[in-house]
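Peer 1: Return a 3D structure for these sequence lines:
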Amino acid sequence: MRHFFYARVSSKDQSLERQISTAKEIGIAEEYIFIEKASGKDFKRPEYQLMKRMFRDGDILYIKSLDRLGRNKQMILDEWQELIKERKIDITVLDMPLLDTTKYKDLNGIESLISDLILQLLSYMAEDERKRIKERQEEGIRTAIQNGVKFGRKKMEINETFKSVYPEWKQNKITAVEAMKRVGMKSNTFYRRVKEYESSL
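Peer 2: As a prediction, this is how the structure comes out:
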């Protein structure tokens, strides 16, 4: 029986330190700690696939949380089924003590049913919570818009630099490209500000 640990973050600027520290705390040998910076959208991850090829019957896989396996409920369920029923390994989800298949070894053949039911429930709850968070974010954005909060890039105002560059460009002393460069505006923004400025004169 060998003990594996899979650590994953989605982006390069996220830290794996907490997961790696956990692996070392529970005594996982360094050669069995698999580290990956990759999206959870699918299982086409080099380190994860390498780890799966190494599995033998009776091995145990540790993960810090359920979402380290995958991004959505069905994907997690499918992978869980494959690992337990086809690869015949055990899985321990450290943040969810109920999801520890080693606990159900002596239940006369119904251990996989119990772990599957618990996984179904917990993965549903996790996905439902993600949906709730997204809904709250969207509701917050709608409320902010109703209260006059503007999102996106701040409008580039007509400042003193623009006012000094404008007559030079208008009198053909400098090109439009040079004028845009001096005021730090792109073409469409520059001509919008020109229109606004001329209407105010």
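Peer 1: all contacts plus neighbour counts: C-alpha atoms, from now on.
Peer 2: Noted.
Peer 1: Residue 8 belongs to a strand?
Peer 2: Yes - remark: residue 8 belongs to a strand, assigned using DSSP: H, G, I helix; E, B strand; the rest coil.
Peer 1: Just to be sure, residue 5 is in a strand?
Peer 2: Yes - under three-state DSSP, residue 5 sits within a strand.
Peer 1: I'd like the structure of this one too, to check against the first:
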Amino acid sequence: MYVRAYLRASTMEQDAGRARADLEQFCHERELRIAATYEENESGASLRRPQLFRLLSDSQPGDVLLIEQVDRLSRLSEDEWEKLKAAIKDRGVKIVALDLPTSHMMLKTEDVFTGRMFEAINAMLLDMLAAIARKDYEDRRRRQAQGIAKAKAEGRMKGRREDTKRNDAIMAMLANGQSWNTIVQATGASRSTLSRLSQRLKSSSPVS
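Peer 2: Model (predicted):
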């Protein structure tokens, strides 16, 4: 049996390895060693997690997938959670989470009946915690959308700040008669931006 630690954070600004010490301490107290650690910065609401699937690919039946919390493994929809569980089951991997005490029993050698009993209890609680993690994700997304809508309605949310230096340069190029294709290639600006700045240039030109 190999213990494989999985560490996930949602964004590159977050530290995916933050819980490493807690996982190592957990194993140390049980005289276990972490054979490999897999870190990634990906959303728990997505199955596009290459390090998680590399962990499963590296695993053999009986290996342990060790996580800090169930939400590090899944904030998935019900359908995608079922797909992930099937992939884990196919590899014969046991899920152990620090925040799920019943899963700690999966580390011990038990008789067949006791092992199957704890496996059933653990599976039920994993489903419950995964559902809670998904609801928390959806609630936060909904509150965020409501906050943005309210800010827009109250005029507190402005669009992206204009790059005046770049736009002045583009208008100078337009005024000098350079082609739109040349300007797009030189500045990376979109043609819609060029159209808007062209109209601005025309409106600012003195009427003869």
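Peer 1: TM-score of the superposition?
Peer 2: Superposed pair, TM-score by TM-score structural alignment, normalised by the length of structure 1: 0.66. Supporting alignment: 186 aligned residues with a CA RMSD of 4.1 Å.
Peer 1: Endpoint to endpoint, stretch 12-25 of structure 2 covers what distance?
Peer 2: Distance between the two ends of stretch 12-25 of structure 2: 25 Å, counting by CA to CA, to the nearest Å.
Peer 1: Show me the strands in structure 2, by range?
Peer 2: Ranges of strands within structure 2 are 3-9, 34-41, 64-67, 94-97, based on DSSP state E.
Peer 1: what's the closest of those strands to residue 105 of structure 2?
Peer 2: With distances scored as CA to CA, the stretch of the strands of structure 2 nearest to residue 105 of structure 2 is strand 94-97 (8.5 Å).
Peer 1: Give the aligned range of that closest one in structure 1.
Peer 2: With TM-score structural alignment applied, strand 94-97 of structure 2 matches the range 90-93 in structure 1.
Peer 1: re earlier: adding distance to residue 108 of structure 2 as columns, could you present the strands of structure 2 in CSV?
Peer 2: CSV is the format used below for the strands of structure 2 (distance: least, CA to CA, whole Å):
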stretch, distance to residue 108 of structure 2
strand 3-9, 13
strand 34-41, 16
strand 64-67, 11
strand 94-97, 11
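Peer 1: Select the longest helix from structure 2.
Peer 2: Using DSSP state H to define each element, structure 2 has its longest helix at helix 112-153.
Peer 1: helices or strands next to that one in the packing?
Peer 2: On a contact count with 3 or more CA pairs under 8 Å, 6 or more residues apart in numbering; DSSP states H and E, helix 112-153 of structure 2 meets helix 70-73.
Peer 1: Average offset of the helix it packs on relative to structure 1?
Peer 2: Following the fit onto structure 1, the mean deviation recorded for helix 70-73 of structure 2 is 2.9 Å by mean CA distance after the TM-score superposition for structure 1.
Peer 1: And for residue 44 of structure 1, the neighbour number?
Peer 2: Here the count is done by other CA atoms under 10 Å, and residue 44 of structure 1 has 11 residues near it.
Peer 1: cool, residue 87 of structure 2 as well?
Peer 2: For residue 87 of structure 2, the count of nearby residues is 15 (other CA under 10 Å).
Peer 1: Tell me how far the closest residue to it other than its chain neighbours lies from residue 74 of structure 2.
Peer 2: Spatial nearest neighbour of residue 87 of structure 2, chain neighbours left out: residue 56 (7.9 Å); criterion: CA to CA, 6 or more residues apart in numbering. Per CA to CA, residue 56 of structure 2 is found 15 Å from residue 74 of structure 2.
Peer 1: what's the answer for residue 81 of structure 2, then?
Peer 2: Counting by CA to CA - residue 81 of structure 2 and residue 74 of structure 2 are separated by 7 Å.
Peer 1: And for residue 180 of structure 2?
Peer 2: Noted for residue 180 of structure 2: a distance of 48 Å to residue 74 of structure 2, by CA to CA.
Peer 1: residues touching residue 99 of structure 1, list them.
Peer 2: 91, 92, 93, 115, 118, 119 (CA atoms under 8 Å, 6 or more residues apart in numbering).
Peer 1: now with 10 Å?
Peer 2: 65, 66, 91, 92, 93, 114, 115, 116, 118, 119, 122 (CA atoms under 10 Å, 6 or more residues apart in numbering).
Peer 1: how close does residue 32 of structure 2 sit to residue 184 of structure 2?
Peer 2: Counting by CA to CA, the gap from residue 32 of structure 2 to residue 184 of structure 2 is 59 Å.
Peer 1: Nothing else from me, thank you.
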